[in-house]
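Peer 1: Any chance you could fold what I've pasted below:
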Amino acid sequence: MKLWQKVILGMIFGLITGYFIKQQELLGNTFIISLGILDKLQIVGSMYTSMLKMIVIPIIFFSILYGITSVEDISSFGRLGSRALILYTISTVFAVCLGIGFGILFEPGVGVHLPSLIGESVKKIEHQTLTNIIVNIIPSNPVQAMANGNTLQVVVFAFFFGVSLVMIGEKGYVARNTISSCAHAVFKMVELVIKITPYGVFAIMSHIVSEYGFKVIFSLGKFVLIVLVAMLVQYIAFWVMFLFFRIDPRPFFRKIIPTQALAFATSSSKATLSTALSEMQKKMGVSKKVSSFVLPLGASTNMSATAIYLGITTVFFSQISGVDLNYSQYGVIIFASTIGSIGAAGFPGGGIVMIGMVLSSVNLPLDGIPLIMGVDRILDMVRTTINITGDCAITLIVDKIEGSLDYKKYNEKIL
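Peer 2: Modelled structure (predicted):
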């Protein structure tokens, strides 16, 4: 049985178990109460949540370092890379803002307060100005930043460290190899934590339903619907991008369907990459030079749908935590989600882990993350489809800007 199937089963059995415990307690079944099942489930759920917290800082630090040090030479990006990165960044920032906007507008977490899940002692958020946030983003002590879980400071330090290693060339060879080994070890840690997700989801859903009933599930359904609608808007935005650059979008969206189907089935941009490259070159007339550079770059850095997910999820958790965020903190969420969506591209289950990074950036508790694990699989399939569509769309636009797009092949009808 596949992991995502186990997670869904864990969620279903958790709902049933929670409902059963709730009914038995209402009936005054002293035997069930004496077993202390609810307390034991809470312990299992807390242990799983602690494991998620444990890997947040290491995965942020090493995934960013690994991504930067994988570049052999900063200057190799040149004109082509800079154009691609600008478009990818604009697309990602728009996606985060879209996610935050949908979360604020439709309020998926309003009316659902879970004190036992997130803790009554939620850290009071200090409403800092944007200037203070920007100044404090640079760590005076990187080790202390890691110990305190200051994710934005860790991101900044990892970025400077990674760029410095690339700039010293061969002198940083040993360190870069060590970083690669550490990154893969941390990726394996994430994989191991993700493998026990079905049990964590079971324990947490049982506890939530037994204490709060099914109103939480209705809120979760609303959350899923909002995420899907926001991703649909992002999909439409790609169409608008084509029109802005004076490209007929219809051939692209007809020919991208096989790639989208594979992305939906595999939930992996990397697994879809070879098919996407072939389709772009053979059916859409994108030059080999541009597609071979820009598309893999996008698969590693451009996760617009993941950015939407991070934005909505952060607003969702702020609402169920009863915390009001100010404009400065929304700015932090945009920055952290943009970085997080890039970091999430490097390893399986990255979207879930990077939620921890974004929540930490505005001091929101991570305890509610398992709540969305049961619905993450279907959202992951949609996210991957939108992500690879965005990668291909921007690759084609860059090729058009470069003047190397084969319009005859692009407009050619497929049988």
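Peer 1: When you work out contacts or count neighbours from here on, use the C-alpha atoms and nothing else.
Peer 2: Fine.
Peer 1: Name the helix or strand for the nearest residue to residue 205 once chain neighbours are set aside, please.
Peer 2: Nearest residue to residue 205, sequence neighbours excluded (C-alpha to C-alpha, 6 or more residues apart in numbering): residue 14, at 5.0 Å. Per DSSP states H and E: residue 14 is located in helix 3-26.
Peer 1: coming back round to it: enumerate every residue touching the residue nearest to residue 205.
Peer 2: With contact taken as C-alpha atoms under 8 Å, 6 or more residues apart in numbering, residue 14 is in contact with 201-207.
Peer 1: how big is the angle separating the helix or strand where residue 51 lies from helix 3-26?
Peer 2: Assessed by DSSP H and E, residue 51 sits inside helix 37-69. Relative orientation of helix 37-69 and helix 3-26, computed by axes from the mean of the first three to the mean of the last three C-alpha atoms, to 10 degrees: 150 degrees.
Peer 1: Could you double-check that residue 153 lies in contact with residue 142?
Peer 2: Yes: Residue 153 lies in contact with residue 142 (C-alpha atoms under 8 Å); the separation is 7.3 Å.
Peer 1: And this one, please, so the two structures can be compared:
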Amino acid sequence: MATPELQSTVEASETGEFESVSCGKKFRKGLKDNLFTILTLIGVAGGFGIGFGVGTLNPTQEAITWIRMPGTIFIRLLQLTVLPVIAANIIVVMARMDLKENGKMGLATIGFVLGFDLLSGVVGVTIAALIKPGLSTTLRVNKTETLGKNDAPVTTSDVFSDLFLNIFADNIIGLAIYQTKTIRVWTYFPITNVTEAVQTRLESTDMIGLIFTSIAFGIASGAAKEHGKVFVDFFDSLGDVVLILMRWFLLATPVGVCFMVAGSVVDLKDIAGTFQGLGLFMGSVLLALAIHMLLQMTVYMLASFRNPFRLMFMGFKVFFLSFITTAPVVAIPEMLETCDRYGIDKKVSRFAVPFSVALKGDGSGVFQAVACVFIAQQTGYNITIGTYVIITLLVGFATLAIPNIPSAAIVIIITILSSIGVSTAEVSLLFAVEWIMDRCRSGSMGVGHLFTVAFAQAVAVGRPRKNGAPSGEIFADSSARYSDDFITLSK
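Peer 2: Below is the predicted model:
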């Protein structure tokens, strides 16, 4: 018969073995659930290693093109699925929505998007006016450099005319192919030279027109009752199929982001000097983005009486995908699933997510506002209160007018500076840090879209249902789906 001391020793040993096995299982489960995220982080680190390593060899432009190729293909595959996902979800939601009952949800979404698009200019201008980053930089541009040979800066009137022409598109197929854009070219006369406005077609999806057209078709199909049921069912099925396809493409994220990062840094020159000369400008942008995010969190907290940090933590995957790819739109599947886990009504998320992604560009607005004040300060322009007000208003409205396309932020900055009479030659300084600033504002906008949806839910429906994952399981649940797909494909 075992003594009490021996029995207690055996029990302690068994308990220790059980705890050891339990910890081992938890570790393996955590590793399995977060495999996708871990591989993506490895891809980011590998991208920096490849980019800086190859950059020391002075590669040719042809070599750089092929280094960027896998990342370019990855983004193209994701962009392939964006248009049908947005159109299908908006059409289905609008068709099945009771406008009298759910009108508050639409107004809340639109109000949040417009409000923070306009507020982005206020935040950016205020931070830049207080910190004055343009007075500290030592970098200068060769005045013989130009941003274009024969192109003249467009006017504010041109920007807003493009906005209305793109909203009311004249070709459904053309929505997916091009958008209207006004350019100004010099016309030379013997005595004087003038600029002439010319309407052109920019090869890019007309996202604003797509939203308007999808809403119109959705309302019309809902009004058609039974006759529109087949139409709505088709787009419902299309949305589900394309989301599955997008998730498959997202499995290539570790490889895609590796070469995207490598392509971004491979041809960078004098990084230390650039960061030293533009460090205060970059810090001003990051501070403005942080304050803007805190304002969104505060508004949501006041509307819902819930802790906004929980939603931010759940949105880490959305931030990460948006940051790495510089395109919040490719994180739409993750946004939708994050909203589902948070307990947001699917009718709200399926409308508000595509709407916000297409029209909410407040992160870019913050960057543009800081950049405009920075350039004006750097060139010695006499800035008055009126100048700050004009920049604030133009940034807010132009953020809606010009969609989120590559270098669109630079186009807006040039337009605004031209409107207030500031030289645009110094704008080329911004290209040195555009690669990292673009990622920062994209990540911020990705999380901001989640707060748009959560705010619409709080105003229209009430507090989200408490059916989300426990706080300790949020991050694991976010990437477990992709990790399981990785493991399945590897067998």
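Peer 1: re earlier: who has more neighbours out of residue 153 and residue 142 of the first structure?
Peer 2: residue 153 (21 against 17; other C-alpha atoms under 10 Å).
Peer 1: Quickly note the distance from the counterpart of the more buried one in the second structure to residue 424 of the second structure.
Peer 2: Aligned by TM-score structural alignment, residue 153 of the first structure pairs with residue 157 of the second structure. To residue 424 of the second structure, residue 157 of the second structure is 18 Å away according to C-alpha to C-alpha, to the nearest Å.
Peer 1: Around the residue nearest to residue 203 of the second structure when sequence neighbours are not counted, how many other residues sit close by?
Peer 2: Once flanking residues are discounted, residue 203 of the second structure sits nearest to residue 178: 4.5 Å by C-alpha to C-alpha, 6+ apart. The local packing of residue 178 of the second structure (other C-alpha under 10 Å) involves 18 other residues.
Peer 1: counterpart of residue 178 of the second structure in the first structure?
Peer 2: Using TM-score structural alignment, residue 178 of the second structure pairs with residue 180 in the first structure.
Peer 1: Now that match: which helix or strand?
Peer 2: Here residue 180 of the first structure is assigned to helix 173-195, by DSSP H and E.
Peer 1: So which bits of that helix are buried?
Peer 2: Within helix 173-195 of the first structure, the residues scored as buried using 16 or more other C-alpha atoms under 10 Å are 176, 179-180, 182-184, 186-187, 189-191, 193-194.
Peer 1: again, but for stretch 236-247 of the first structure
Peer 2: Using 16+ other C-alpha under 10 Å as the test for burial, stretch 236-247 of the first structure gives 237-239, 241-242, 247.
Peer 1: Distance of the residue nearest to the spatial centre of the first structure relative to residue 183 of the first structure?
Peer 2: Closest to where the C-alpha atoms of the first structure average out (C-alpha atoms, centre = their mean) is residue 351, at 2.9 Å. Distance, residue 351 of the first structure to residue 183 of the first structure, using C-alpha to C-alpha: 17 Å.
Peer 1: picking that back up, on the three-state scheme, the match of residue 153 of the first structure is what?
Peer 2: Secondary structure assignment for residue 157 of the second structure (DSSP: H, G, I helix; E, B strand; the rest coil): helix.
Peer 1: That one and residue 400 of the second structure, how far apart?
Peer 2: Noted for residue 157 of the second structure: a distance of 14 Å to residue 400 of the second structure, by C-alpha to C-alpha.
Peer 1: nearest residue to the aligned residue in the second structure for residue 80 of the first structure other than its sequence neighbours?
Peer 2: In the second structure, the residue matched to residue 80 of the first structure (TM-score structural alignment) is residue 105. Computed as C-alpha to C-alpha, 6+ apart, the closest residue to residue 105 of the second structure that is not its neighbour in sequence is residue 460, at 4.7 Å.
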